[in-house]
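1. Next input, structure requested:
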Amino acid sequence: MALPNLALIGFFTYRPLLANMYYSTLDWTLGSTDATVVGFGNYMEFFTSGDAGSVLGATAIFTLATVGGSMVVGLLVAVALNQKIPGSTLARSAVFAPYVLSGVGVGMVWLFIFDPVYGVLSWVLRGVGLASPQWINDPDLALLMVIIVYVWKNLGYCAIVYLAGLQSMPQDVLEAAALDGAGPLRRFCLVSFPLLSPTTFFLLITSLLSSLQAFDIIKIMTPTGNGTGTLIFEAYLQAFGAYNRAGYSAAISIVLFLVLLTMTGLQLRFVERKVHYA
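-> A predicted model of the protein is given here:
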């Protein structure tokens, strides 16, 4: 009964993975009918080149900032949305709405906001006598720009998942803590947050995998990768940019795959120990 599904997974997931591993051992220009086997030459070139440090550094900064920012802000928003106040249903919909929007559309709108010449933010800053930062031209600010947009787009997902965890929490435990004299902050830190550990663990894995594979917003807001060259975007630039180096791009993709596999394995091995399922 499972054989058709297994066949589809094997054909559309594992077959391309194995093919990409093979391509990563080739010196192959995209569109060319000729390729030279170079073994681990593409991997050695990547890790010994000057670009490896900047690519891995940008990937680490972007991932840590977006995962941490989305989860922390999402938790705070979930706590606020968990209150019984008028309009909470509308507020929940508004918070979650950016997550389901197209990344291309979100990137284009925010690019108009951050544009240092014609953007809305520059217009506001000029109105108070300040110059607009060069968000697009400065590599450090460009990375900060895409981090802000990515956190804004994905915090609704974390907020809704955390909200579900808060609403499924046993109320008798919270009431017992309140009767013992614990204030709201202490109840949250010592009771609610530990009970949210399964939710936090789930969000940590899914958000980490999503951030490491973020592409659309980065591509729209910084088409040339000015300071925002993460692993997946660098693989795209090498294959479909000015270089057309399909083999080298495949090697970078395999590096990303190994990073994803390692991070997921470490979380399952060590982080899950801190999770309380009951």
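
2. Please count neighbours and contacts with C-alpha atoms only from this point.
-> Noted.

3. Quick check: the gap between residue 151 and residue 58.
-> 16 Å (C-alpha to C-alpha, to the nearest Å).

4. if you count what's nearby, which of the two comes out ahead?
-> residue 151 (21 against 18; other C-alpha atoms under 10 Å).

5. State the helix or strand in which that one lies.
-> Using DSSP states H and E, residue 151 falls within helix 139-167.

6. Show me what that helix is packed up against.
-> helix 51-81, helix 88-100, helix 103-114, helix 197-212, helix 216-221 (3 or more C-alpha pairs under 8 Å, 6 or more residues apart in numbering; DSSP states H and E).

7. Quick one: list the elements packing against the longest one.
-> Here helix 51-81 touches helix 88-100, helix 139-167, helix 197-212, helix 231-240, going by 3+ C-alpha pairs under 8 Å, 6+ apart.

8. what would the ones you listed look like in JSON lines with distance to residue 113?
-> Formatted as JSON lines, the helices and strands packed on helix 51-81 follow (distance: least, C-alpha to C-alpha, whole Å):
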{"stretch": "helix 88-100", "distance to residue 113": "16"}
{"stretch": "helix 139-167", "distance to residue 113": "10"}
{"stretch": "helix 197-212", "distance to residue 113": "22"}
{"stretch": "helix 231-240", "distance to residue 113": "23"}
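
9. To compare against the first, here's the next sequence to fold:
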Amino acid sequence: MSSMTRRNLRNGLLFVSPWLIGFAVFSLLPFLLSLYYSFTNYDAVSSPDWVGVGNFSQLFQDVLFWKSIVNTIYYTAFAVPLGIVCGVALALLLNIKIKGMVVYRTIFYLPSIVPVVASSVLWLWLFDPQFGLINSMLNAVGLAGPGWLVDPSWSKPALIVMGLWGVGGSMIIYLAGLQDIPQEMYESAQIDGAVWWHKIVYITLPMISPVIFFNLIMGLIGSFQYFTQAYIITSGGPNDSTLFYSLYLYKNAFSYFHMGLASAMAWILFLLIMAVTLLVFRSSARWVFYGGER
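-> Reported below is the predicted structural model:
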């Protein structure tokens, strides 16, 4: 290498060194240490004691471990599709050119920027079975409201409904995808006699399928790591009906100080998310269309 090339390389490394140091200390090192701790009995105080695959064997025999997986899969199976459907439907409505549409878009987007803790406390009040606004409205029309967060049968559906509160974030992305569709395609379909639902099925959905694919991946990753709302509102109850995987991982790490067990859970979660993501990527060739492909 010439002296100028070496100097440019040195200067470049100096400029990126703060990020490299931060990445090595706060990301790469914890990543590698968690892999080591997953094979040890570690409580964050005493020295790690090597147990091999003992943590994984213990987890596979833990009833709460499997229940947390079932709760997480339940939430993912309903929350992610509902979020996509509601986001696309809302984007279609907000893509209509009428007066004051900017105001409507802002109103629907605002909930997505409300802090999670604040919105969780708000929904905790709304879901109150005796004094909450939702059951009060149901009682006003002669319907008996459910127990919501205090009923094991309704606790997860309540959190799913709460998740739709922030659908405005994905709605903005869908709206951007809708506005990128050439209007000539709709005009040609109109000339050919296509009705509105033909346009949605054969033009709109295929053209925004890359956006749907992106939100699907992000929604799956986020739902498998669902934690904050369940921790604030229910702490896993009632009867462990909202004990999601990340919440159980947190309890093992910071309530029971089973750091080795929590590290093993983190790696299982990593592999599970990786497997689901790869599966969705493999299936995307059948329903995601790019650059006019059909």
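
10. Quick check: TM-score for this pair?
-> Laid over one another, the chains give 0.91 as their TM-score (TM-score structural alignment, normalised by the length of the first structure), with 275 aligned residues with a C-alpha RMSD of 1.9 Å.

11. Pull out the buried residues from the helix holding residue 151 of the first structure.
-> 139, 141-163, 165-166 (16 or more other C-alpha atoms under 10 Å).

12. That one to helix 103-114, inter-axis angle?
-> Going by axes from the mean of the first three to the mean of the last three C-alpha atoms, to 10 degrees, helix 139-167 of the first structure is angled at 120 degrees with respect to helix 103-114.

13. Whichever helix or strand comes after helix 139-167 of the first structure - contacts with which helices or strands?
-> Per DSSP H and E, the first helix or strand lying C-terminal to helix 139-167 of the first structure is helix 171-179. Under the contact criterion of 3+ C-alpha pairs under 8 Å, 6+ apart, helix 171-179 of the first structure touches helix 184-187.

14. what range in the second structure matches the helix it packs on?
-> Aligned by TM-score structural alignment, helix 184-187 of the first structure falls on residues 196-199 of the second structure.

15. And for that stretch, what's in contact with it?
-> Stretch 196-199 of the second structure has contacts (C-alpha atoms under 8 Å, 6 or more residues apart in numbering) with 186, 189.

16. mind listing what's buried in that stretch?
-> In stretch 196-199 of the second structure, counting by 16+ other C-alpha under 10 Å, buried: residue 199.

17. and it, how far out from the chain's middle?
-> 30 Å (C-alpha atoms, centre = their mean, to the nearest Å).

18. which one of the helices and strands packed on helix 139-167 of the first structure is the most hemmed in?
-> helix 216-221 (a mean of 22; mean count of other C-alpha atoms under 10 Å).

19. Which residue in the second structure aligns with residue 162 of the first structure?
-> Here residue 162 of the first structure is matched to residue 174 in the second structure, going by TM-score structural alignment.

20. My guess is that match contacts residue 91. True?
-> Yes: counting by C-alpha atoms under 8 Å, residue 91 is a contact partner of residue 174 of the second structure at 6.0 Å.

21. Please say which position in the first structure residue 290 of the second structure maps to.
-> Under TM-score structural alignment, residue 290 of the second structure pairs with residue 277 in the first structure.

22. Quantify the burial of its match by counting its neighbouring residues.
-> Neighbours around residue 277 of the first structure, by other C-alpha under 10 Å: 11.

23. Apart from its neighbours in sequence, what residue is nearest it?
-> residue 198 (6.3 Å; C-alpha to C-alpha, 6 or more residues apart in numbering).

24. now swap in residue 257 of the second structure and tell me
-> Of all residues not flanking residue 257 of the second structure in the chain, residue 43 sits nearest, at 5.0 Å (C-alpha to C-alpha, 6+ apart).

25. didn't residue 97 of the first structure look like it was pressed against residue 154?
-> No: the criterion here is C-alpha under 8 Å, and residue 97 of the first structure misses it with residue 154 at 9.6 Å.

26. quick one on the thing from earlier: how close does the match of residue 290 of the second structure sit to residue 208 of the first structure?
-> For residue 277 of the first structure, the distance to residue 208 of the first structure - C-alpha to C-alpha - is 21 Å.

27. Repeat that for residue 104 of the first structure.
-> Distance of residue 104 of the first structure to residue 208 of the first structure, computed by C-alpha to C-alpha: 20 Å.

28. next one: residue 105 of the first structure
-> 23 Å.

29. Likewise for residue 107 of the first structure?
-> On the measure of C-alpha to C-alpha, residue 107 of the first structure and residue 208 of the first structure end up 20 Å apart.

30. do the same with residue 110 of the first structure
-> On the measure of C-alpha to C-alpha, residue 110 of the first structure and residue 208 of the first structure end up 23 Å apart.

31. what's the answer for residue 274 of the first structure, then?
-> 18 Å.

32. Residue 64 of the first structure now?
-> For residue 64 of the first structure, the distance to residue 208 of the first structure - C-alpha to C-alpha - is 8 Å.

33. and if you look at residue 133 of the first structure?
-> Counting by C-alpha to C-alpha - residue 133 of the first structure and residue 208 of the first structure are separated by 29 Å.

34. Near residue 285 of the second structure, how many other residues are there?
-> Applying other C-alpha under 10 Å, we find 10 residues neighbouring residue 285 of the second structure.
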